[in-house]
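Undergrad: Need the 3D shape of this:
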Amino acid sequence: MLAALFSQRHLTRNILVAMALGIALGVGLNLLGVDAESPGFLVGQVFPTIGGIFVRLLQMMVVPLVLFSLMTGTAALDDVRKLGRIGIKTLAFYLGTTALAITIAIGLAVLVQPGAGFTLNYDHDFAVSESPPLAQVIMDIFPTNPIQAMAEGKMLQVIVFAILFGIAMCLAGEPGKRVLAIANDLNEIVMKLVMILMLAAPFGVFALVAKTFALEGLSAIVALGKYFGLVVVALAVHAFVSYGGILKLFTGLGVINFFKMMRRVQLFAFSTASSNATLPVSLENAEHNLGVKPSIASFTIPLGATVNMDGTAIMQGVATVFISQALGIDIGIQGYLMVILTATLASIGTAGVPGVGLIMLAMVFQQVGLPIAAITVIYGVDRLLDMARTAVNVTGDAVVSVIVAKSEGEFDQAVYDADEPEWQKD
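TA: So this is what the prediction gives:
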């Protein structure tokens, strides 16, 4: 009975139950006086330890999963020119959806006016890391030491090395085929390890969610309720309407089936608030439940986890309008266009930089003349919103992967049309 409870078949149900229990316990503890100043042993030690171990186990899988899957996927492409075509399509869709996301956010914010009547107080110091020059960002994509890049988790550098190694395997003839066979075996083993780690997911999700709501509570949401609610609505519109429409338009596939297959990935993204930590689950889901062939998924999913930030772009759009309205500053149509352009380009330009969401928001504020210190006003609820926007980000990664795979003939229709996800089958 215990084995059935924690089996892959019931994993989605168990994660939902764990999340609900975590929220209930976290809010209850917060109402009893638990906060960041006095977290207590349970919230300060037990939950961070359990949740931290779970996230570390997921992060442990990221580099080997990306390395082997991208190597094998690239080597499987007989035509190297095909890889360039796939890359252009992928980046075009990622940039396009990011621009659409922030446009929707600004449009809703101008309509709803979340900052109207809000008394702004930002008399606090706010330090944000300075974003590097564009030339440095471009150079940092290419590793000087691939082993060091793997050790430090610099995913863009790992991606570049894996692609180049895969191309070399493709061009090396018989030696390349022998190495490819080994890489395929290693990739299968890594995927199996991911499935094993998934069994611990309900415990990790419970601890992470309980800790977050115990420390943040509902008071922060109430204080910034209009802003918080609008960001959530904008995220939902983009996740279901925009992505659903784009998927239907470019592929003709059933949208409902897509979201049914995405449930577990979205839950993982919500609980971890990290696209990189969710990457193993995203990649496994794209290949085994969405019908994306490994040659495509191994490129689009890791790249999306690194550069696709539609959820963050939505937060930036709403935050810019919210702060400008609270300060009584009219940034005008030109300012809104500048926000769209800056956030879209920054989604790639600041990839891999720590604290990327705040850096991007600071860059946007600078472009339209808003005080960077005002970021402190929304910082209190950002952790909760970060969970939701990460779920949107991974959804976008999957949508683009399916579109690119369908256009390249690297798509398995039978897998996509399955009545139930792979993890629910006996």
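Undergrad: drop to CA atoms for contacts and neighbour counts, all remaining ones
TA: Fine.
Undergrad: wait, what's in contact with the spatially most central residue of the chain?
TA: The residue lying closest to the centre of the chain (CA atoms, centre = their mean) is residue 275, at 3.3 Å. Residues in contact with residue 275, defined by CA atoms under 8 Å, 6 or more residues apart in numbering, are 269, 305, 306, 390, 393, 394.
Undergrad: again, only using 6 Å
TA: Residues near residue 275 by CA atoms under 6 Å, 6 or more residues apart in numbering: residue 305.
Undergrad: do the same with residue 320
TA: With CA under 6 Å, 6+ apart, residue 320 has no contacts at all.
Undergrad: buried set for the host helix or strand of residue 404?
TA: According to DSSP states H and E, residue 404 maps onto helix 375-407. Neighbour-count burial for helix 375-407, counted by 16 or more other CA atoms under 10 Å, picks out 375-378, 380-382, 384-406.
Undergrad: One more, please, to line up against the first structure:
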Amino acid sequence: MPSFSVQIVLGLVLGVLLGWVALSMGPVDGPDGETANWLTTTLDTIGSSFVTLLKAIVPPLVFTAIVASIANLRQVTNAARLAGQTLLWFAITSAISVSVGIGLGLLFQPGNASSLTPAEGSEPSGGGTWLDFLDGLIPGNYLGLGARTSLETGADGSASGASTSISFNVLQIVVIALVIGIAALKVGRKADPFIDLNRSALAVIQKVLWWVIRLAPLGTLGLIGNAIATYGWDLLAPLGTFALAIYTGLFVVLFVIYPIVLRSNGLKISSYFKGAWPAIQLAFVSRSSIGTLPVTQRVTERNLGVPREYASFAVPLAATTKMDGCASIYPAISAIFVAQIFGIDLSITDYLLIAFVSVVGSAATAGLTGALVMLTLTLSTLGLPLAGVGLLIAIDPILDMGRTAVNVAGQALVPTVVAKREGILDVEQYDSVNTEDLFVEDDTDADEVEDEVVAAPAAEERDLEPAR
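TA: From the prediction side, this is the model:
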């Protein structure tokens, strides 16, 4: 049986081949016009089903992991210090990333190199505002769930019904879990049955999670195959320079900036990429930081040596507020592109505003994470036409693959760096990543994980103090 990484690569290669086959088949005629062929539909179903399974496991995983981590920390002051360092490094890496984006935007001049005109743009139906932070932070219910109702229209344009979709807000779940975990600590021994139940639930959820993760090669096949079959590369022609600038920025941050951060903190670059690559790879094909969250948390703990007590808090928080691809590089270059298309000159103040929105805006839109939200927030802050968003939507899925990969890479990087600086990183584990068996969980390891979760440490003995 090939290793997990090899299975992922095989799924990626087969997905590319099937995607090109589906693309060559083209759409088919249906009663309502052209529809996707059977192969494209099959690839879409396989890929979307895998991401749906991953997202379904996120709410209980985040809640139980954070409550368990606080119960293990036992001292809120130590957690507060780690949280402060985490947010600081979020800001530092975001500031560097947006600087790269601004520099490449000025170098490539993507708007001047495009054949598009302002008349081809259109305003988005929704976007982000600075008030979204409070809406995203304050839970509307104890499950962090939300519902959205949309009207369905018939062929004549009249309303034919309504559909309601349920979603969850990871940031709200983080807040709820933090409050409940701290409350359980304050209650003391009376909360021990609840904490024990939470630990048992976490062990069960982790077992289910790994059943889902083992489907990743199949999910990769469907996701990358559907992306190629649906979008191809024809849409890149009028936005070629813009796309090149985006991917250059993503490459620089991932393979130049992050290695510099690692080396400056005494960490081996090769160990980081070996350890984090399964999550980065899955993020690229799934285009979902939230869907990749379980994998990101796993590689951060197991491959990179970050203590579970800290990783179970830092990684979910990063998945909602740490987006160097979507919130730094992309909106910076996009704002410059839109300004050039509409013939608007940007001043030094405008570039400083782009940097400010990048560093602070991720938190401000944490309840509505996504590149489109960050882009509309950036454009509205600068006073640029929101119609520019419509110019970029056509190739957004192609760009989103690279953006999400960089997002997830940063979400694993920051907890690793903070853990190293605080002296709590298992450096031996970090340096000894096995490239042939990165991600396979055998039965022995699963038993060890469950035993570790269920075995509750004494309240006065457990804390993430720096190594002496």
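Undergrad: TM-score for these two?
TA: For this chain pair, the superposition-based TM-score is 0.91 by TM-score structural alignment, normalised by the length of the first structure; 416 aligned residues with a CA RMSD of 2.3 Å.
Undergrad: and whatever helix or strand comes next after the helix holding residue 404 of the first structure, which stretch of the second structure?
TA: Per DSSP H and E, the first helix or strand lying C-terminal to helix 375-407 of the first structure is helix 413-416. Here helix 413-416 of the first structure aligns to the second structure at residues 427-430, judged by TM-score structural alignment.
Undergrad: cool, stretch 68-87 of the first structure as well?
TA: If you align by TM-score structural alignment, stretch 68-87 of the first structure falls on residues 64-83 of the second structure.
Undergrad: again with stretch 180-193 of the first structure
TA: Aligning stretch 180-193 of the first structure against the second structure (TM-score structural alignment) gives residues 195-208.
Undergrad: Identify each buried residue in the matching stretch, please.
TA: 195, 196, 198, 199, 200, 201, 202, 203, 205, 206, 207.
Undergrad: Which one of these is nearest to residue 56 of the second structure?
TA: Proximity of these to residue 56 of the second structure (CA to CA) peaks at residue 205, which lies at 11.0 Å.
Undergrad: Report the contact partners of residue 263 of the second structure.
TA: Under the criterion of CA under 6 Å, 6+ apart, residue 263 of the second structure has no neighbours.
Undergrad: now with 8 Å?
TA: residue 269.
Undergrad: what's the counterpart of it in the first structure?
TA: Matched by TM-score structural alignment, residue 263 of the second structure corresponds to residue 248 in the first structure.
Undergrad: Residue 160 of the second structure falls within a helix, correct?
TA: No: assignment of residue 160 of the second structure by DSSP: H, G, I helix; E, B strand; the rest coil gives strand, placing it outside any helix.
Undergrad: So residue 439 of the second structure: helix, strand or coil?
TA: Residue 439 of the second structure is classified as coil under three-state DSSP.
Undergrad: tally of neighbours for it?
TA: By the criterion of other CA atoms under 10 Å, residue 439 of the second structure has 22 neighbours.
Undergrad: which position in the first structure aligns with residue 47 of the second structure?
TA: By TM-score structural alignment, residue 47 of the second structure lines up with residue 51.
Undergrad: okay but that match is in contact with residue 210, surely?
TA: No: using CA atoms under 8 Å, residue 51 of the first structure makes no contact with residue 210, being 9.6 Å away.
Undergrad: Now do stretch 35-46 of the second structure: everything it contacts.
TA: With CA under 8 Å, 6+ apart as the test, stretch 35-46 of the second structure has contacts from 18-19, 22-23, 25-29, 218-219, 221-223, 225-226, 229-230.
Undergrad: Can you flag which of the residues you listed belong to helices?
TA: 18-19, 22-23, 25, 218-219, 221-223, 225-226, 229-230 (DSSP state H).
Undergrad: which residues in the stretch 151-300 of the first structure form helices?
TA: Secondary structure of the stretch 151-300 of the first structure (DSSP state H, counting those that start in this stretch): helices at 155-171, 174-197, 201-216, 219-223, 225-236, 243-251, 255-261, 263-272, 275-288, 294-307.
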